[in-house]
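Enquirer: Sharing a model prediction with you, sequence too.
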Amino acid sequence: MINIRRAEQRGKANFGWLKSRHSFSFGQYYDPEQMGFSALRVINDDYVAPGMGFDTHGHKDMEIISYVTQGKIAHKDSYGHEKVLPAGEFQLMSAGKGIYHSEYNASKTGELRFLQIWIQPNEFGQAARYQQQAFEQTGALTAVITPNGENGTLQIKQDATLYRLRLAAGEQVNYPTTETRNTYVHLISGELTLDGQPLQPGDGARITGIGELRLASRTSAVEALVFDLP
């Protein structure tokens, strides 16, 4: 079954310096029907004004993924990491037993846009860990985060894999999921169809009980994130 939630149905937040759309309940936005999907808890589409950002705050026992689609993030944390995350790179912060960090728009003139993603771990109370990497797109679907960190991917503390999907206009690919796994697709840009059902940017799709999924672009190039979840 494919259950699509449209971009305009997402929660909204506007703090002036931060504008965000929430795929699931987060902060002041609460919907008991939108508390996550499998181990996936948060997808926030964040727009951050120049020079602004999130002051130092803490996390515990959560796998936190950031994917920048425009601009750069200036990251600093309590484990001594001071990094810049540019567009196209993935960051995975395993909060473990506890970590404090801040995130700011590294530009004083341009807007920052990034996806903030939280996945509940299957290991708790472990040491925190920071990972960051750029990935060459090796095919339509490129694994960037896996449970074991194979083939140079980032390693997550959960039985979950994150793929970046990129399709040229008119291209399609079959994604071999199984009926016992859960799949979630978040469309970043372009027009995508899932087994013929159309998605627009910002749409999210929960997929269950399907053995194979046909992903096809329509009239323009497509970028999306595909989650394989327990």
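Expert: Nice, I can see it.

Enquirer: For the rest of this, base every contact and every neighbour count on C-alpha atoms.
Expert: Noted.

Enquirer: Identify the spatial nearest neighbour of Asp31, chain neighbours not counted.
Expert: Take Asp31 and drop its neighbours on the chain: the residue closest to it by C-alpha to C-alpha, 6 or more residues apart in numbering is Ser25, 5.7 Å away.

Enquirer: count of residues packed around that neighbour?
Expert: If you count neighbours by other C-alpha atoms under 10 Å, Ser25 ends up with 20.

Enquirer: Please verify my assumption that it contacts Leu40.
Expert: No. Contact criterion C-alpha atoms under 8 Å: Ser25 and Leu40 do not qualify, at 11.5 Å.

Enquirer: residues in contact with the closest residue to Gly53 other than its chain neighbours?
Expert: Excluding its sequence neighbours, the residue lying closest to Gly53 (C-alpha to C-alpha, 6+ apart) is Tyr104, at 3.9 Å. Counting by C-alpha atoms under 8 Å, 6 or more residues apart in numbering, Tyr104 touches 51-55, 73-75.

Enquirer: this is the other structure I want to compare:
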Amino acid sequence: MQTLLHKAGTRGHANHGWLNSFHTFSFGGYQNPERVHFGVLRVLNDDTVAGGMGFGTHPHDNMEIISIPLSGTLEHKDSAGNHGIIQSGDVQVMSAGTGIAHSEKNHSSSEAVQFLQIWVFPKQRNVTPRYDQQSFRAEDRHNQFQQVLSPNPEDAGVWIHQDAWFHLADFDAGFATEYQVKQPGNGVYVFVLEGEATVAGQPLSRRDGLGVWETGTLQVQATTATRLLLMDVPMSL
């Protein structure tokens, strides 16, 4: 088993006033050659956008882009005519493929929106752009892993063009379980949204990240009431 620890305080940080953003991997003005990606996981941004503000229309191509709101509401519009509003409990995906332009803005004029923006390298280039969003029940992740993303349109959650699986979990203090890696050659990046937990023997706190690979299972124990995001991704680009 190999592990890679990213403490919350070591992330890149950019505060633009309307946008307060923490970068687990190199992004924008934060460039760290030792933190470019974890397998096909390229971007993990922890963003807070002030009321009435947001990212204007800008282009993407050949990237799977996932947005997970943590609080507030986020509004999406794109050049394919898609328009969606998502909030905590929702997961949104955009396969940029051959190219698409989109905007992401705070739907509220007064309340901040906090969300994760995640980029994953696709296994197929130049696919037809697509957009999807789904809502997930909080009770379905209480003391269990709730699958919110997969490579299979017929499976639970939204899907992307990559052999990746995302799970959310809300664990009670003291709860212990085991996560089974979905595919040989995949690793798991665990991001602590709230609380404290021990993962693969490593104590983690709020907003810490831990990459684990070369193993088929992952031991997880919540120290306090804890919310986790697990991203099970191929380690080879």
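Expert: Received the coordinates, thanks. Because the structure is predicted, anything quoted here is derived from the model rather than measured.

Enquirer: what's the TM-score here?
Expert: With the length set by TM-score structural alignment, normalised by the length of structure 1, the two chains reach a TM-score of 0.95; 229 aligned residues with a C-alpha RMSD of 1.3 Å.

Enquirer: State the distance from the equivalent of Thr146 of structure 1 over in structure 2 to Glu194 of structure 2.
Expert: Using TM-score structural alignment, the partner of Thr146 of structure 1 in structure 2 is Ser150. With the distance defined as C-alpha to C-alpha, to the nearest Å, Ser150 of structure 2 ends up 23 Å from Glu194 of structure 2.

Enquirer: out of those two, which sits in the more crowded spot?
Expert: Using other C-alpha under 10 Å as the criterion, Ser150 of structure 2 and Glu194 rank with Ser150 on top: 21 against 17.

Enquirer: can you tell me how far the more buried one sits from Val192 of structure 2?
Expert: Distance, Ser150 of structure 2 to Val192 of structure 2, using C-alpha to C-alpha: 20 Å.

Enquirer: Please say which position in structure 2 Val226 of structure 1 maps to.
Expert: Per TM-score structural alignment, Val226 of structure 1 is aligned with Leu230.

Enquirer: Spit out the contact partners of the closest residue to that match other than its chain neighbours.
Expert: Nearest residue to Leu230 of structure 2 in three dimensions, chain neighbours excluded: Val190, at 4.6 Å (C-alpha to C-alpha, 6+ apart). Residues in contact with Val190 of structure 2 (C-alpha under 8 Å, 6+ apart) are 209-211, 228-231.

Enquirer: now, which of these sits nearest Leu5 of structure 2?
Expert: Among those, Leu210 lies closest to Leu5 of structure 2 (C-alpha to C-alpha), at 4.7 Å.

Enquirer: Where does the closest one sit, in terms of helix or strand?
Expert: Per DSSP states H and E: Leu210 of structure 2 is located in strand 209-213.

Enquirer: Over in structure 1, find the residue span that strand aligns onto.
Expert: Counting by TM-score structural alignment, strand 209-213 of structure 2 corresponds to 204-208 in structure 1.

Enquirer: superposed on structure 2, where does that stretch end up, distance-wise?
Expert: Its aligned residues in structure 2 lie a mean 0.7 Å from stretch 204-208 of structure 1 after superposition (mean C-alpha distance after the TM-score superposition for structure 1).

Enquirer: neighbours around the match of Val226 of structure 1, how many?
Expert: Counted with other C-alpha under 10 Å, residues neighbouring Leu230 of structure 2 total 22.

Enquirer: Next, it: secondary structure please.
Expert: strand (DSSP: H, G, I helix; E, B strand; the rest coil).

Enquirer: what does Glu223 of structure 1 give?
Expert: Of the three states, Glu223 of structure 1 takes strand under three-state DSSP.
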